[in-house]
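Test case, fold it:
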Amino acid sequence: MALLDWHGERSPVPGFFDREPAEGEIDVKAVRAYRLGRVRAQMAERGIAACILTDAVNIRYATDTRNMQIFTSRNAPSRYLIVTADKTILYEFTGCMHLADGYETISEVRPAIIASFVAAGEAIAEREKRWAAATAADLRDLVGKGAVIGVERINAGAAAALAAEGFTLVDAQAPVERARAIKSPEEVKCVVASLRATERGVAKLREAIRPGITENQLWSHLFGSVIAEGGDYCETRLLNSGPRTNPWFQETGQRVIGAGELICLDTDVVGCYGYYSDFSRTFFSGPGKPSAKQRDLYKTAYEQVHHNMAILQPGLTFEEYSEKAWSLPKIYEANRYYLSAHGCGMTGEYPYLYHRMDFADAGYEGVVEPGMTLCVEAYIGEEGGKEGVKLEQQVLITETGQELLSRFPFEEALLA
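Have a look, this model is predicted:
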């Protein structure tokens, strides 16, 4: 099973994007300052005096602090951040206030009031009112009465109680997503470091492929490597084999991989420095050679990805992209991937770029901008078909075009 153009190890080939940045090469403080500045600039543009962030990924984006990301996002508000034009106050989970020590992005750490049902039980309404009253008092001190406050995901009762305190509440998604969309050069180094580490994990996964191994056993090679490389977690479990490759979005399970089957993987790794490493590959389990049908599916997906990568340019509107994007053959429309491309930073993010056929209903206005990192998607599988193929590449939009970031190779045997 030959590979194409693999530079997954620390390559002697010149050029930054062929290797992981060396230790100390990334100015982490510059990354933090840039990101917090982006959030504040977007808030000012929208007249938002303060944002209350509860999404763990967004808290990390704004401050670089992290703590039990999945748990605290689910049990919100249990760890939250208030961002104003000149202060950042982190309300940290019980017993965890020490975790933010040494972060120049944090003005102050205070204990959180945990307003979730599991923490308050049937007294949740009273707890939400207490949370709202305390938060409102802090907001008045910080930005004054009746200010416009951006709010992320919190309980309905907590939001209603905070609104009753006299503030105008707006959604914080817009300023934070628009902030995250444009990466600094130092951020791109973080992205590349995450990708190179994930690519080494995928190489270990690929080496472990054989008939008789379960999907879970195979996927564990990637997950274990991600953790060992200093990554955070895999956001999804999208690895499947044989008939489970069609339709897409079937999570890895205990199925035993058979001979002569396709194996699809979408990495979805929250990796080094908290940055998303998001590319997809399809492999062949062996022994022998892939069938003509398997090769046709693979080559079709390959064509889709590379056509759509080629049209990405700064200044292209989202609608123009949809019009120029690869035309999906009719037989693959029913099982198509729901996006043509999407933003990628610390997780999947703004913007979403849709297929031509979906733009009228789902698309929106916007422009491809330098500094965006985008993932170009392809899933090819017929409705009722035996197997499917998932491929995806991650690119950086530059001032003049785009630069390929994901470097894991494609399968020579499936392109033959």
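
from here on, contacts and neighbour counts on C-alpha atoms
OK.

The stretch 151-300 of the chain: helices as residue ranges?
Assigned by DSSP state H, counting those that start in this stretch, the stretch 151-300 of the chain shows helices spanning 156-163, 173-181, 185-207, 215-228, 292-311.

right, so the ones you listed: which one is the most enclosed?
helix 185-207 (a mean of 23; mean count of other Cα atoms under 10 Å).

Give the other helices and strands that that helix contacts.
In terms of contacts (3 or more Cα pairs under 8 Å, 6 or more residues apart in numbering; DSSP states H and E), helix 185-207 is packed against helix 28-45, helix 215-228, strand 276-277.

Serialize those to CSV and add fields for distance to Lys204.
Putting these into CSV (distance: least, Cα to Cα, whole Å) gives the following:
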stretch, distance to Lys204
helix 28-45, 29
helix 215-228, 6
strand 276-277, 16
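
which one of these lies closest to Glu20?
strand 276-277 (12.9 Å; Cα to Cα).

from memory Glu399 sits against Pro314, does it?
Yes - with contact defined as Cα atoms under 8 Å, Glu399 reaches Pro314; the gap is 6.5 Å.

any residues in contact with both of these two?
Pro370 (Cα atoms under 8 Å, 6 or more residues apart in numbering).

Which residue is the nearest non-sequential neighbour of the residue nearest in space to the middle of the chain?
For the chain, the residue whose C-alpha lies nearest the mean C-alpha position (Cα atoms, centre = their mean) is Thr347; its distance is 1.7 Å. Counting by Cα to Cα, 6 or more residues apart in numbering, Thr347 lies nearest to Tyr276, which is 5.0 Å off, once chain neighbours are set aside.

Could you also give me the structure for this next sequence, so I can compare it with the first?
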Amino acid sequence: MMTTCADSGRIISNNHTIIQEIWYTCLLMEIPVLAKPDIDIDAVRAYRRCRVLEQMDIADVELLVLLNPVSLRYAADWREYPLYQSRIQVFDLFVERDGTMAMHGGYGALPPAIATRHPSHALNSFDGGLDIETHARCFAADVAALTTAGARVAIEQVNPCVTRALLDRGLRVIDAEPLMEAARYVKSAEEIQCLQHSIAVAEAAIDVVQSATEPGVTENQLLSLLHHANIANDGDWIDARMLCSGPRTNPWYQMATDREVAAGDLVAIDTDMIGPFGYCADISRTWLVGEVPTGQQCDLYRRAHAEITHNATLLEPGRTFREVSENAFEHDEEFIAHRYTCLAHGVGMSDEYPKIAYRQDWENDGYDGEIVPNTVMSVESFVGSDRGGPGVKLEDMYLVTSNGPMRLSTYPLEETLL
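Okay, here's the model as predicted:
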């Protein structure tokens, strides 16, 4: 059996040899490298610094200690070892009330926002051994040296012994995560430019993935093209392996495997891409392998499209999260059990506050707040019957303006399924 590789006249053997076919795909498909837009990065950094200090003032925090790699990128444009830092926290950043920043740990050149570097506090067993408490006490001593007696200190993602060591010093410890999420919620014009570029990279990658979709290629092979395009465009990482096909599209959250795509399958992808400038492109699309869809496939696709179209109109400034939930699109009963985890959520340097729950989930998972201008939201839909069959995943990103929502993601929908 022979097949023509996408966008090429070369014929390759469709003998299901996974390694050979993925390399043919990578070589024959041109991975796009987009020109970087002219964005005032100094303005991006200054705005984010101002947002962080504003939240410190609101919370009356004398010292902010950051360890989350996304927080480090936001506050100081620190890009070193983000995935490693997410599980083995080798760096911690001190942010004082006047904006002075000091990094503890690290190897490369300091970004402009960070004034000084000090040795790592080794608040993990990889660096500090099994007696973390000794290192925690040294860390607490450094914090106390920069704060007044009984000061409020905000810190994120540390072991309990670190918190205890701070409390033993008479400091009042609060969570830094809500402060950072509140800071990141409202975007500057330059941040929107960063997001738009990351979206453009993700959409160029989706086009490559869709063009390479043919019977015999595996889900893993297709997903690798998204990673390739992201790194080639100076992006950072992909948060999940969300690409699935055929019977694995329903229910959702089935990660990519070595399953071979078959003719007549639906293929669904959720990019979850932390792209250029550290900004997230969170877009979902579903397409058909072949030319003639079934009636069921079209019905699912139209329902998903109707949901994101309707729910996007609810993202108006001044509307509460509860109001969005209560007025959201309503599916037939058979599609409720397999619904997505939320109907919309914030997006910036990752998935962010807020997460707006469906009405069915409001009692357990919902929290209220207000849609405000200059925020970016992803509107979600997954439609798959609890009786079985395929599923459809769609998702678009929107900028909330003073006049209402404006769609940022522009990747075409599938006319054959609509």
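
Which one of the helices and strands packed on helix 185-207 of structure 1 lies nearest to Leu238 of structure 1?
It is, among those and with distance given as Cα to Cα, helix 215-228, at 8.8 Å.

which helices and strands does the closest one pack with?
If you count contacts as 3+ Cα pairs under 8 Å, 6+ apart, helix 215-228 of structure 1 packs onto helix 185-207, strand 233-234, strand 239-241.

mind running it again at 6 Å?
Here helix 215-228 of structure 1 touches helix 185-207, going by 3 or more Cα pairs under 6 Å, 6 or more residues apart in numbering; DSSP states H and E.

The helix it packs on vs structure 2, mean deviation?
Superposed on structure 2, helix 185-207 of structure 1 shows a mean distance to its aligned partners of 0.6 Å (mean Cα distance after the TM-score superposition for structure 1).

Show me what that helix is in contact with.
Helix 185-207 of structure 1 has contacts (Cα atoms under 6 Å, 6 or more residues apart in numbering) with Gly8, Glu20, Pro21, Val31, His221, Leu222, Ser225, Gly271, Cys272, Tyr275, Ser277, Phe408.

can you count the residues close to the last one?
Spelled out, it's Phe408 of structure 1. 23 (other Cα atoms under 10 Å).

Could you find the counterpart of Phe126 of structure 2 in structure 1?
Residue pairing (TM-score structural alignment): Phe126 of structure 2 is matched to Val118 of structure 1.

again, but for Glu219 of structure 2
Match for Glu219 of structure 2 (TM-score structural alignment): Glu215.

try Asp207 of structure 2
Using TM-score structural alignment, Asp207 of structure 2 pairs with Ala203 in structure 1.

Equivalent analysis for Asp234 of structure 2, please.
In structure 1, Asp234 of structure 2 lands on Gly230 (TM-score structural alignment).

Contacts only, for the closest residue to that match other than its chain neighbours.
Of all residues not flanking Gly230 of structure 1 in the chain, Cys272 sits nearest, at 5.7 Å (Cα to Cα, 6+ apart). Counting by Cα under 6 Å, 6+ apart, Cys272 of structure 1 makes contact with Ser194, Gly230, Gly231.

if you set the cut-off to 10 Å instead, what comes out?
By Cα atoms under 10 Å, 6 or more residues apart in numbering, the contact set of Cys272 of structure 1 is 190-198, 226-227, 229-233, 346.

Give me the neighbour count for Glu122 of structure 1.
The number of residues near Glu122 of structure 1, taken as other Cα under 10 Å, comes to 10.

doesn't it fall inside a strand?
No - according to DSSP: H, G, I helix; E, B strand; the rest coil, Glu122 of structure 1 belongs to no strand; its state is helix.

State the distance from it to Ser73 of structure 1.
According to Cα to Cα, to the nearest Å, Glu122 of structure 1 stands 21 Å off from Ser73 of structure 1.

Ser406 of structure 1 pairs with which position in structure 2?
Under TM-score structural alignment, Ser406 of structure 1 pairs with Ser409 in structure 2.

Surely its match touches Met397?
Yes - when contacts are counted by Cα atoms under 10 Å, Ser409 of structure 2 is listed as touching Met397 (5.4 Å).

got the helices of the stretch 151-300 of structure 1 as TSV, with distance to Glu323 of structure 1 columns?
Listed next are the helices of the stretch 151-300 of structure 1 as TSV, based on distance: least, Cα to Cα, whole Å:
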stretch	distance to Glu323 of structure 1
helix 156-163	40
helix 173-181	22
helix 185-207	29
helix 215-228	36
helix 292-311	10
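
Which stretch among those approaches Arg244 of structure 1 most closely?
Closest approach to Arg244 of structure 1 among these is made by helix 215-228 (10.4 Å; Cα to Cα).

Show me what the residue nearest to Thr347 of structure 1 aligns to in structure 2.
That one, Tyr276 of structure 1, aligns with Cys280 by TM-score structural alignment.
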